[in-house]
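Peer 1: My questions are about this predicted structure, shown below with the sequence.
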Amino acid sequence: MIEVAGSMPHFIAIIANKSKPKNCVNSSITLLRNAQQRGMETIDADWIRKRLSGKRGEKSALATALGVGPDVVSKILKGERSVHASEIPKVIEFFASQDTRRESARLRLLQEIQTLDEQEARFLLGSLGVYRGQRREEEP
């Protein structure tokens, strides 16, 4: 079990419970509850799944970032393997860099929008409305 205090990418500490003896289960549960009460995040399969966008090749890119094969990422996501302490900084960096790219794209879009004339702005709004309408029709 791995926890990260604070929010990504500004984490304060990483706590790794590497030992797996049977009597460690209760201490792991206690550690998890204490971490959650302090606002810490547990880096596990659920944490990773919540951040995956579903884009093609994303799991493979995560595997590359971790320096493991795609089968290892699959095992992590299935709960058959835990995230190792040494992999935590790589996982956090992988998702932090994705957030940075998204924010950068949004910023560029906002900058471009500011340069539009009235006609271009109306066209863009109309196109966006059509696009969103198509997305709603495609959703189950």
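Peer 2: In hand now; what should we look at?
Peer 1: When you work out contacts or count neighbours from here on, use the C-alpha atoms and nothing else.
Peer 2: Will do.
Peer 1: For the residue positioned nearest the centre of the chain, which non-adjacent residue is closest in space?
Peer 2: Residue closest to the mean C-alpha point of the chain, counted by C-alpha atoms, centre = their mean, is R51 at 2.7 Å. Spatial nearest neighbour of R51, chain neighbours left out: F95 (7.2 Å); criterion: C-alpha to C-alpha, 6 or more residues apart in numbering.
Peer 1: hmm, back to that, how close does the residue nearest to the centre of the chain sit to E58?
Peer 2: Taking C-alpha to C-alpha, to the nearest Å as the measure, R51 falls 11 Å from E58.
Peer 1: Would you mind listing the buried residues in the helix or strand hosting the residue nearest to R51?
Peer 2: Using DSSP states H and E, F95 sits within helix 88-113. Residues I88, K90, V91, I92, F94, F95 are the ones in helix 88-113 that count as buried (16 or more other C-alpha atoms under 10 Å).
Peer 1: Put this next to the previous one:
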Amino acid sequence: MELIDRNWLQSHLKDNRGEQARLARETGISPDKISKILKGARQVQANEAPLIWKFFYPDQPQTSPEEVKELLELWSRLSPEERDFLLKSAKGLLSPLDPSTHRSS
């Protein structure tokens, strides 16, 4: 899954009126929180990213909540160096399949 942050969300929201409200309604994330994310006053939380992803890409496979929880628990136990290594390794594994993984960290 891509990093879902303010810029990602802004680039995926169309100029259609009401899309931000629909995002809030369908994900269960309050309109206030989405507005704060778009203004840069709040970051997308780990539990919100899969919901936002599913809103924009409903047909793509999604990681189960249990898998996300396990990954986050493991991630939190890693040092910054280990996290960097893991991210680079994952991008290396995916790069033949997806050119978007060549983003800089």
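Peer 2: Here it is on my side, so go on. This is a predicted model, so every value here is computed, not measured.
Peer 1: And the TM-score between these chains?
Peer 2: Overlay of the two chains. TM-score (TM-score structural alignment, normalised by the length of structure 2): 0.51; 59 aligned residues with a C-alpha RMSD of 1.6 Å.
Peer 1: related to what we said a few turns ago, the residue nearest to R51 of structure 1 maps to what in structure 2?
Peer 2: Aligned counterpart of F95 of structure 1 in structure 2: F56 (TM-score structural alignment).
Peer 1: Tell me how many other residues crowd S30 of structure 2.
Peer 2: Neighbour count for S30 of structure 2, taken as other C-alpha atoms under 10 Å: 12.
Peer 1: Please apply the same query to L62 of structure 1.
Peer 2: Neighbours around L62 of structure 1, by other C-alpha under 10 Å: 20.
Peer 1: residues contacting it?
Peer 2: By C-alpha atoms under 8 Å, 6 or more residues apart in numbering, the contact list for L62 of structure 1 reads V73, V91, F94.
Peer 1: In structure 1, what range does the lengthiest helix in structure 2 match?
Peer 2: The residue-count maximum for a helix in structure 2 (DSSP state H) belongs to helix 80-94. Using TM-score structural alignment, helix 80-94 of structure 2 corresponds to no residues of structure 1.
Peer 1: Break down structure 1 into its helices, ranges please.
Peer 2: So, for structure 1 - with DSSP H - the helices run 24-37, 45-51, 58-66, 70-78, 88-113, 118-138.
Peer 1: could those go into TSV alongside distance to I12 of structure 1?
Peer 2: Shown next, in TSV, are those (distance: least, C-alpha to C-alpha, whole Å):
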stretch	distance to I12 of structure 1
helix 24-37	12
helix 45-51	17
helix 58-66	21
helix 70-78	24
helix 88-113	12
helix 118-138	39
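Peer 1: Looking at the ones you listed, which is nearest to F11 of structure 1?
Peer 2: helix 88-113 (9.1 Å; C-alpha to C-alpha).
Peer 1: Off-centre distance for the closest one?
Peer 2: 11 Å (C-alpha atoms, centre = their mean, to the nearest Å).
Peer 1: and if you look at stretch 11-18 of structure 1?
Peer 2: Worked out by C-alpha atoms, centre = their mean, stretch 11-18 of structure 1 lies 18 Å from the chain centre.
Peer 1: Please identify the buried residues of that stretch?
Peer 2: I14, A16.
Peer 1: Could you tell me where it falls in structure 2?
Peer 2: Going by TM-score structural alignment, stretch 11-18 of structure 1 sits over no part of structure 2.
Peer 1: before we move on, what about stretch 59-79 of structure 1?
Peer 2: Using TM-score structural alignment, stretch 59-79 of structure 1 pairs with 20-40 in structure 2.
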